[in-house]
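*Asks:* need the 3D shape of this:
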Amino acid sequence: MIYQYIAPSPFLQEFVRDYLIAHFRFEKGQAIPFKPYSPKPEQTITFLPKGNLTINDPLKGITEVAPSVSICGQQVSRYNFYLSQEYLMLRVHFQPGALYRLLQIPLIEFSDCWFDARSVFNSEIVAVNDRLAHCLNYAEMIAVVEDYLKNKLRKVKADLHPLDKIATCLYTNPSRFSLDWLASQACLCPRQFNRKFTERMGVGPKLYSRLVRFYKSYQYKEAHPDDDWLSIALLFNYTDYQHMVKDFKEFAGVNPNLWINQDNKSPERILNLE
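*Replies:* Predicted coordinates for the structure are as follows:
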């Protein structure tokens, strides 16, 4: 079993940030913990060669089964994931703007949903998923996906846009720059900047920056469990603790402590795979 982030080959580093492979096997009759899933600053293609994923929206009370291969733009809502007894997933995390360059479709069309990739890539992507199910090891799975991506990305004509570099800056430091200044760096007026950023990233720059800050704050807490939340809030440029709590309640549906407690019971943590 595995839960591991893997770097792409040098050829793909302009487009792919990393891959995540998750492979869980639960004993028959074993209670399978759900995976709380909050928004992360990412745009992805997810392959499910074995098992299935049931997605619950706790706010809307909607439950659906994810496609075997899905395209996900920027998520803005919290979900609960329920896994099958055996669950094998390979997810491609794209660099900011790279999924838009590949698809040439505004990413707002894929925001906050698991869009069936067959509607975009036809049966070829299903064939890739089928090949993944028969791979002998995880390295072979990465090779299959990389071969597919290399063939697709060789045909990409859209060059790296200044907005992609700005999104990367926001991912690195979401609070450092004013949005007016960022718009000027892209040689756009603020209105054009917001529209084109949304087209490439699926959400506007202000919301994206908030999502990055929220994500990095709880990642920091998980890496530094002894640090108090007020110190973390100030470290990530929240005005105070309550300001941070507001983001947690919007994006995770709960306060910071409850979110960490829920996340610590995720399948990969229960199985000690991290």
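*Asks:* CA only for contacts and neighbour counts going forward, please
*Replies:* Noted.
*Asks:* next, work out how far apart F110 and V203 are.
*Replies:* Between F110 and V203 the computed distance is 10 Å (C-alpha to C-alpha, to the nearest Å).
*Asks:* please give the structure of this sequence too, so both can be compared:
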Amino acid sequence: MVLRFQQPALPLRPYVQFYMLVHAHYDGLDPAKAVKPMPPAPQQWLYFYPRDQMRTFHYGQGREISSPRSIVVGPQVSRVDLRFPPNHLMVCAAFWPGGLHRLLGVPVKELFDFSIESRALLGPAVTEVEDRLAETTDYTAMLGVLETYLLGTLRRLRPHPERPLDRLLPALLPTGRTTASLDHLAAEACLSPRQFERGFFERVGMSPKLYARIVRFDRAFRLKEAQPDLDWLAVAVQVGYYDYRHLVRDFKEFAGVTPPQLLAAETSHTRVVGASSSFRPA
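*Replies:* Got it, this is the predicted structure:
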């Protein structure tokens, strides 16, 4: 399996957190076993699938979805199970809070808990990106195709001048300041609490309180993945939960299962991928 992360070019860094490329061949594997749980995360995404078609099961909608060649994913609160095809290639951009709205003009509040085909939202220029990725076999070139598109969008759309709130939002994830009070965050953005909440909702697509819960939930799951020897109570305390019961509440709401059950599903996928995926040229 190929897994690559790349930082965006300097002009895009206020908007894009990172690029990611994944390529795996699931040779001879029962598709039902090539399933990865994808609980909601703080980022919003622009995905491209240049090879075989991806299928997902959306828990919030209770249905299976066949993805087009490219999708925009807005603010999520529901788990999605990824069902990988035999030749899985994904190239994507992860956006900082507010970045998708500012750079691409996406009405994120209208994308709450679902995705949409990129062409329907971003126009025909996305088709050229899809075609170029489908023709490309070099991974570095694929990431370059995506970045060239985003840089062109930046030059063409000329996002609105940055406001204090726009500078604050990308800092919320790495600093963990989503747990700060609404009044404190509003003061940092030079806004009243009501103005801050309205601006946050416009840029991120959900309330600051709900977003803080998603960030904390995501941090808990990633911490347990990185440090499996930590017990769940220690994980809960480290990421700011009052107790284990509150951690379980969020896992059941956002992932539909308890923390150990979600980790077991992720571990099962990792084990299957390690045994069955292989590397071949793109």
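*Asks:* quick check: which element contains the residue nearest the centre of structure 1?
*Replies:* Using C-alpha atoms, centre = their mean, the residue of structure 1 that lies closest to the mean C-alpha position is E42, 3.6 Å off. Secondary-structure element containing E42 of structure 1, defined by DSSP states H and E: none, the residue being outside all helices and strands.
*Asks:* thinking it is in contact with F94, fair?
*Replies:* Yes: checked against C-alpha atoms under 8 Å, the pair E42 of structure 1 and F94 is within contact range at 6.9 Å.
*Asks:* joint contacts of the two?
*Replies:* In terms of C-alpha atoms under 8 Å, 6 or more residues apart in numbering, E42 of structure 1 and F94 are not both contacted by any residue.
*Asks:* common neighbours of F110 and V203 of structure 1, please.
*Replies:* In terms of C-alpha under 8 Å, 6+ apart, F110 of structure 1 and V203 are both contacted by the residues Q74.
*Asks:* list the contacts of the alignment partner in structure 1 of L168 of structure 2.
*Replies:* Taking TM-score structural alignment as the criterion, the aligned counterpart of L168 of structure 2 in structure 1 is I166. With contacts taken as C-alpha under 8 Å, 6+ apart, I166 of structure 1 has the following neighbours: L182.
*Asks:* H93 of structure 1 versus I166 of structure 1, what's the distance?
*Replies:* Following C-alpha to C-alpha, the distance that separates I166 of structure 1 from H93 of structure 1 is 18 Å.
*Asks:* H58 of structure 2 - nearest residue in space that isn't next to it in sequence?
*Replies:* In space, and not counting its chain neighbours, H58 of structure 2 is closest to V80: 4.6 Å by C-alpha to C-alpha, 6 or more residues apart in numbering.
*Asks:* what's near enough to touch the one you found?
*Replies:* V80 of structure 2 makes contact with P37, M38, P39, P40, T56, F57, H58, Y59, according to C-alpha under 8 Å, 6+ apart.
*Asks:* K206 of structure 1 matches what in structure 2?
*Replies:* Using TM-score structural alignment as the criterion, K206 of structure 1 maps onto K209 of structure 2.
*Asks:* which residues does its match contact?
*Replies:* Per C-alpha under 8 Å, 6+ apart, neighbours of K209 of structure 2: none.
*Asks:* the one helix or strand it maps to vs structure 1 - mean distance after superposition?
*Replies:* Here K209 of structure 2, judged by DSSP H and E, is contained in helix 208-226. Taking mean C-alpha distance after the TM-score superposition for structure 1, the mean distance separating helix 208-226 of structure 2 from the aligned residues in structure 1 is 0.7 Å.
*Asks:* the very next helix or strand once past that helix maps to which residues in structure 1?
*Replies:* Where DSSP H and E defines the elements, the next helix or strand beyond helix 208-226 of structure 2 is helix 232-239. Mapped onto structure 1 with TM-score structural alignment as the criterion, helix 232-239 of structure 2 occupies residues 229-236.
*Asks:* distance-wise, check the residue lying closest to L169 of structure 2 once chain neighbours are set aside relative to D81 of structure 2.
*Replies:* The shortest distance from L169 of structure 2 to any residue other than its chain neighbours is 5.6 Å, reached at P97 (C-alpha to C-alpha, 6+ apart). Going from P97 of structure 2 to D81 of structure 2 by C-alpha to C-alpha gives 23 Å.
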